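**Student:** have a look; sequence and predicted model below, questions after that.
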Amino acid sequence: MSYSPQVESFRRLHESGCFVMPNPWDFGSARWLRGQGFPALASTSAGFAFTQGRADQDVPRDMMLAHLADLVKAVPDLPINADFENGYADTADGVAANVKLCIATGVAGLSIEDATGREDEPLYPFELAVERIRAARRAVDETGSGVLLTARAECFLTGHPDALNESAKRIAAYAEAGADVLYAPGPKTPEQIATIMAAAGGKPVNQLIYGDFGLSVSDIAGLGARRISIGGALARAAWAAFIEATRLIKEEGSFKGFAGNGPSSPLNPFFRDDLKARS
């Protein structure tokens, strides 16, 4: 079966090796990352939420769909993987319907989380979580798009008391339910990462790196990860510099926060040339 060039490219990237898939949060950051030669990009729900004056998980579905369509337009020659949170629905049927809407934006892949967003029950019950992935799988297949489905086990990020073992259990079940890629954000050590790799049963695994864990790209590749994403880390880095600079101005009357900024020269020529190239 023939798919779009972006989907075909994305599928090939998952066949062997390991690639880094950074996360832009708007048009400009997407164009910059494309200009650095990354082969695929992924959205970040947190990074985009901040641009809208919202907390992560507080972006409504239709606003997120419009953002995903904008990212696809920003880099039409690259695959975009959508951080589609929990599918914006609790029920399996609701997830399936929304997955089809997500695919219609032109993304080459999408991820579905098993986090509910509720404090009283942070993870969907195991059987429901698996059924949600089965429903997402059916929805992708019904579109005939070939879009890659990533299933996420959010045990670490939701504070599960036995996060590693519960993640492994869910990852194995999601692989059986038809996920193309498995993803358990949170593991930081080689031993934890290896446990997730084993649970995936040979299917591609996405490893999240959101801080300096003492692991390089080659280290992570050596552990068997097929791809590396960095979530909202780049967006948080930009906000961290912004927050510190404004703190210095407000609290100390100092502009020392600008010291490391440097000139705008890397940005202006890049974006001028980039605009000419895409015009």
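**Tutor:** Received, thanks.
**Student:** alpha carbons only for contacts and neighbour counts from here, please
**Tutor:** Will do.
**Student:** how about the lengthiest helix in the chain, which residues are buried there?
**Tutor:** Selection of the longest helix in the chain by residue count, based on DSSP state H, yields helix 126-143. Buried residues in helix 126-143, counted by 16 or more other C-alpha atoms under 10 Å: 129, 130, 131, 132, 133, 134, 135, 136, 137, 139, 140.
**Student:** one more: stretch 50-61?
**Tutor:** By neighbour count with 16+ other C-alpha under 10 Å, stretch 50-61 contains the buried residues 50, 59, 61.
**Student:** give the contact list for the last one.
**Tutor:** Spelled out, that is residue 61. residue 88 (C-alpha atoms under 8 Å, 6 or more residues apart in numbering).
**Student:** also the second one?
**Tutor:** With contact set as C-alpha under 8 Å, 6+ apart, residue 59 has these partners: 45, 49.
**Student:** that one is in what secondary structure piece?
**Tutor:** Using DSSP states H and E, no element contains residue 59; it sits outside every helix and strand.
**Student:** between the buried residues of stretch 50-61, which sits nearest residue 4?
**Tutor:** Closest to residue 4 out of those is residue 61 (24.4 Å), distances taken as C-alpha to C-alpha.
**Student:** start to end distance for stretch 91-110?
**Tutor:** Terminal residues of stretch 91-110 lie 18 Å apart, using C-alpha to C-alpha, to the nearest Å.
**Student:** that stretch: how far from the chain's middle?
**Tutor:** Chain-centre distance of stretch 91-110: 15 Å, with C-alpha atoms, centre = their mean, to the nearest Å.
**Student:** buried residues in that stretch?
**Tutor:** Using 16+ other C-alpha under 10 Å as the test for burial, stretch 91-110 gives 92, 95-100, 102-103, 105-110.
**Student:** the helices in this protein, which residues?
**Tutor:** With DSSP H, the ranges of helices along the chain come out as 5-13, 27-35, 45-51, 61-74, 92-103, 126-143, 163-177, 190-199, 217-222, 233-247, 267-278.
**Student:** any idea which of the buried residues of stretch 50-61 is closest to residue 218?
**Tutor:** Residue 218 has its nearest neighbour among the buried residues of stretch 50-61 in residue 50, at 31.3 Å by C-alpha to C-alpha.
**Student:** and the spatially closest residue to the closest one that is not a sequence neighbour, how far from residue 230?
**Tutor:** Spatial nearest neighbour of residue 50, chain neighbours left out: residue 56 (7.3 Å); criterion: C-alpha to C-alpha, 6 or more residues apart in numbering. Taking C-alpha to C-alpha as the measure, residue 56 falls 15 Å from residue 230.
**Student:** try this one next to it:
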Amino acid sequence: MNEQQTLAQQFRSLHRPGEPLVLVNAWDAASARIVAAAGARAVATTSAGVAWSRGAPDGDALARDQAVDVIRLVAAAVRLPVTADIEAGYGDTPDEVAETVTAVLDAGAVGVNVEDARHDGNGPLRPVDDQCARLAAVRAAADRAGIPLYVNARVDTFLRGAGGVPETVARAEAYLAAGADGIFVPGTVDPETVAALVAAVPAPLNVLAGPGAPPIAELARLGVARVSLGSAVAEAAYAVARRAAAEAFGAGTYDALTDALDYGTINALMRD
């Protein structure tokens, strides 16, 4: 078993209902190093943060090669399993999505998120059969590479206002049958809803957390297996940059930088 296969197996083992894997999503090599040093068991990328770092909006606007370049840098920066948010797969067809997965595996990732949201104006979500074909292509590409890739199928029913628990569960079951390993349902952290999803979805459940969400201990009690912070940390970092700029250009002071990590600490984290 090679190192990537070992990391893939390790990553799979971290998905335990009631003992959630906490993912503080990174968007470049530096943020990945910081997250790893804070005690991460794995590192996830945020597609929004990756896109913003490349000067592009989130929502399938970034070129595949640009996204893969960042994933490669993140994977090389840490000695942990890396899972990549690849949006809808950076491709219009299942074959193109498979090409993306092959490239992501070559970059060193051992997990992917694949969403069913659409960004082409043809409705909020892809038809179930269409998404299943894409997920089957993801699984086939991983099998060809010999990597037990963890495929986290993102169901955007709540995020897009396209359904509730029944619709989410129906999609989840179809996606699991197509080759997914876990189900990611962003857009709700209501305890009753989360508990219903945990009970009905026959796979590890991933939720998106942040300000206003129940604490991780409560999500664990509900049976969640994975908690992601998504783009929240990138948003917070960019908020500091904006506050510091506004303060410097306006009041001419520097209070926004008071709690910054010092140069030496950051520089030390960048040394292998």
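**Tutor:** Yes, it's here. Predicted, not measured: the structure shown is a model, and the values here were computed from it.
**Student:** TM-score of the superposition?
**Tutor:** The TM-score (TM-score structural alignment, normalised by the length of structure 2) is 0.91; 269 aligned residues with a C-alpha RMSD of 2.0 Å.
**Student:** thinking again about what came up before, helix 163-177 and the longest helix of structure 1, what's the angle between them?
**Tutor:** 40 degrees (axes from the mean of the first three to the mean of the last three C-alpha atoms, to 10 degrees).
**Student:** so helix 126-143 of structure 1 corresponds to what in structure 2?
**Tutor:** Alignment of helix 126-143 of structure 1 against structure 2: residues 128-145, by TM-score structural alignment.
**Student:** just the residues contacting that stretch, thanks.
**Tutor:** With C-alpha under 8 Å, 6+ apart as the criterion, stretch 128-145 of structure 2 contacts 93-95, 97-99, 101-102, 105, 114, 116, 148-149, 151, 153, 171, 174-175, 178-180.
**Student:** average gap between it and structure 1?
**Tutor:** Mean deviation of stretch 128-145 of structure 2 relative to structure 1 after superposition (mean C-alpha distance after the TM-score superposition for structure 1): 1.7 Å.
**Student:** from the middle of its chain, how far away would that stretch be?
**Tutor:** The answer for stretch 128-145 of structure 2 is 18 Å, by C-alpha atoms, centre = their mean.
**Student:** same check on stretch 1-19 of structure 2?
**Tutor:** 16 Å.
**Student:** same check, this time on stretch 249-267 of structure 2
**Tutor:** 29 Å.
**Student:** endpoints of that stretch, how far apart?
**Tutor:** Length of stretch 249-267 of structure 2, first residue to last, C-alpha to C-alpha: 27 Å.
**Student:** pretty sure residue 19 of structure 1 sits against residue 226.
**Tutor:** Yes: contact status for residue 19 of structure 1 versus residue 226: in contact at 6.6 Å, counting by C-alpha atoms under 8 Å.
**Student:** ok, these two, which is more surrounded?
**Tutor:** The residue with more neighbours, out of residue 19 of structure 1 and residue 226, is residue 226; 24 against 20, by other C-alpha atoms under 10 Å.
**Student:** for residue 224 of structure 2, list the residues it contacts.
**Tutor:** Listed by C-alpha under 8 Å, 6+ apart, the contact set of residue 224 of structure 2 reads 17, 18, 19, 20, 194, 198, 204, 205, 206, 207.
**Student:** what about the third one, neighbour count?
**Tutor:** When counting by other C-alpha under 10 Å, one arrives at 18 neighbours for residue 19 of structure 2.
**Student:** circling back to that earlier point, give the contact list for the residue nearest to residue 50 of structure 1.
**Tutor:** When contacts are counted by C-alpha under 8 Å, 6+ apart, residue 56 of structure 1 touches 45, 46, 47, 49, 50.
**Student:** which single one of these is nearest to residue 80 of structure 1?
**Tutor:** Comparing the contacts of residue 56 of structure 1 against residue 80 of structure 1 with C-alpha to C-alpha places residue 45 closest, at 13.3 Å.
**Student:** that closest one corresponds to which position in structure 2?
**Tutor:** Using TM-score structural alignment, the equivalent of residue 45 of structure 1 in structure 2 is residue 47.
**Student:** now that match: how far from residue 234 of structure 2?
**Tutor:** 10 Å.
**Student:** find residues that contact each of these two.
**Tutor:** Shared contacts of residue 47 of structure 2 and residue 234, counting by C-alpha under 8 Å, 6+ apart, come down to residue 27.
**Student:** how many neighbours does the closest residue to the match of residue 45 of structure 1 other than its chain neighbours have?
**Tutor:** Spatial nearest neighbour of residue 47 of structure 2, chain neighbours left out: residue 85 (5.3 Å); criterion: C-alpha to C-alpha, 6+ apart. Using other C-alpha under 10 Å, residue 85 of structure 2 has 24 other residues around it.
**Student:** which residue in structure 1 aligns with residue 85 of structure 2?
**Tutor:** Checking TM-score structural alignment: residue 85 of structure 2 goes with residue 83.
**Student:** might one say that its match is in contact with residue 42?
**Tutor:** Yes: look at residue 83 of structure 1 against residue 42 with C-alpha under 8 Å: they come within range, at 7.0 Å.
**Student:** would CSV of the helices of structure 1 with distance to residue 119 of structure 1 be doable?
**Tutor:** Converted to CSV, the helices of structure 1 look like this (distance: least, C-alpha to C-alpha, whole Å):
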stretch, distance to residue 119 of structure 1
helix 5-13, 35
helix 27-35, 33
helix 45-51, 18
helix 61-74, 20
helix 92-103, 21
helix 126-143, 17
helix 163-177, 16
helix 190-199, 25
helix 217-222, 32
helix 233-247, 24
helix 267-278, 42
